[in-house]
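Q: attaching a predicted model along with its sequence, questions to come.
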Amino acid sequence: MNRQEIKAVIFDMDGVLVDSEPVYFEIERYLFSYFNVNVSKEQHQAFVGTSIEDMWEKIIKDNNLKENKEVIVDYHKNYVIKHMEMLSKLSLTKNVKELLEDLKRKGIKIGLASSSTKQLIDIILNKLNIRDFFQAIVSG
């Protein structure tokens, strides 16, 4: 059996390259308070992996909010970007830098696919000094 050579590797950003869940959790706890909604930590945990659009749709419905979902989602996205620009505690997942360096050294192309916006991806990759590893980036 012939073993095929790996030519490229595609990574997800949040939770794979970057340990971002605690940061998003903290941001969302603030936003729940800002919009005066009561979301328990257990309910919040159940939203992990859900889009912010779907998360806010459920929260708006469950809390009978009068605010428009698009307005809340836009506020959420803008708040995340501003917070990430100022954040100093964001970190790579263990051994990611070494893996990226190894793939680059072997000439394997590296891509990134994320549901995050291009602007947020660029902020995070530049902040963590790993932007130059990626030949292709696809954003949500």
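A: Perfect, I can see it now. Residues are numbered from 1 along each chain as shown.
Q: switch to C-alpha atoms for all contacts and neighbour counts from now on
A: Fine.
Q: pretty sure residue 37 contacts residue 63?
A: Yes: counting by C-alpha atoms under 8 Å, residue 63 is a contact partner of residue 37 at 6.6 Å.
Q: helices of the chain, start to end?
A: Applying DSSP state H to the chain gives helices spanning 21-34, 41-46, 52-63, 69-86, 96-105, 118-127.
Q: what's the second one in contact with?
A: To tie it back to what came earlier, the one meant is helix 41-46. Here helix 41-46 makes contact (C-alpha atoms under 8 Å, 6 or more residues apart in numbering) with residue 25.
Q: got another, please set it beside the one above:
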Amino acid sequence: MIQTVIFDMDGVIVDTEPVHHFAYVQHFKQLNIEVSPEMYASFTGNSTKNIYERLKTIYDLKEDVQTLVETKRNLFNDAFDQKEDLYLLDGVKDLIIDLHQNGMQLILASSSANVTIQRIFNRFDLNKYFTHKVSGEDFPKSKPHPAIFLKAAELAKTEVQNCIVIEDSTNGILAAKSAGIYCIGYDSFHSKLQDYSLADKVISHFNELSFETIRNIN
């Protein structure tokens, strides 16, 4: 029986991708580099640190990785604070409340930085529903490496076979499956160039899920 639901954040709980994209594009212009749409799509599910480690190698950037990360984060934070039309994805808050009220443990496992996670959780009053929040910045390798989901299951004190992951990215789905966790792929209109073929179940709206449907997954 499922005891813990592990949520990704960007593209699952809230669509901050346009804000991230804006911040990255602004920074790429400052760095005078051109990143193709295909390369950018491959970043989905990776931590900012890992992305800039890749970019530093590919483009031989002179700045150190931490400086690159902080510059992009500042651009993101400024854009995030100024963006008024930022909402939770349709139906996800209802699902979170339904699961929480019925005693399901909820964990966040996001590639976003801790400060970004907290910014979003404070803005949308989500802290009371989740027992733990895990950030990809605390791991040397990003999704598709399974470390973040294995840590989430460990914090939940739940065997992986009693967990599920809700993910919207190719890398996230690969990470969940590598961790041995049942994965629900969320294929929304926000998703770009992602592969859901390895997900155990694919949904396009959160009204397809409930405490009852999730509890009985095996």
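A: Everything's here; your move. What you see is a predicted model, and the numbers here were worked out from it, not measured in a lab.
Q: can you redo the helices of structure 1 as CSV with mean neighbour count and distance to residue 133 of structure 1?
A: Converted to CSV, these look like this (neighbours: other C-alpha atoms under 10 Å; distance: least, C-alpha to C-alpha, whole Å):
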stretch, mean neighbour count, distance to residue 133 of structure 1
helix 21-34, 14, 22
helix 41-46, 11, 32
helix 52-63, 15, 28
helix 69-86, 14, 20
helix 96-105, 14, 7
helix 118-127, 17, 9
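Q: out of those, which gets nearest to residue 10 of structure 1?
A: Residue 10 of structure 1 lies closest, by C-alpha to C-alpha, to one member of the helices of structure 1: helix 96-105, at 11.0 Å.
Q: where in structure 2 does that closest one fall?
A: Using TM-score structural alignment, helix 96-105 of structure 1 lines up with residues 92-101 of structure 2.
Q: could you do stretch 115-132 of structure 1 as well?
A: Per TM-score structural alignment, the counterpart of stretch 115-132 of structure 1 in structure 2 is residues 111-128.
Q: on that earlier part again, as TSV, the helices of structure 1 with distance to residue 140 of structure 1 would be great.
A: Converted to TSV, the helices of structure 1 look like this (distance: least, C-alpha to C-alpha, whole Å):
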stretch	distance to residue 140 of structure 1
helix 21-34	17
helix 41-46	21
helix 52-63	12
helix 69-86	12
helix 96-105	22
helix 118-127	7
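Q: between those, which one is nearest to residue 8 of structure 1?
A: So among the helices of structure 1, helix 96-105 is nearest, using C-alpha to C-alpha, at 8.7 Å.
Q: list the helices and strands that closest one packs on?
A: strand 109-113 (3 or more C-alpha pairs under 8 Å, 6 or more residues apart in numbering; DSSP states H and E).
Q: got the contact list for the residue of structure 2 positioned farthest from its centre?
A: The C-alpha centroid of structure 2 is most remote from residue 62, which lies 28.7 Å away (C-alpha atoms, centre = their mean). Contact analysis of residue 62 of structure 2 by C-alpha under 8 Å, 6+ apart lists residue 56.
Q: look up how far residue 31 of structure 2 lies from it.
A: Counting by C-alpha to C-alpha, to the nearest Å, the gap from residue 62 of structure 2 to residue 31 of structure 2 is 10 Å.
Q: what residue of structure 1 takes the place of the residue farthest from the centre of structure 2?
A: Per TM-score structural alignment, the equivalent position to residue 62 of structure 2 in structure 1 is residue 66.
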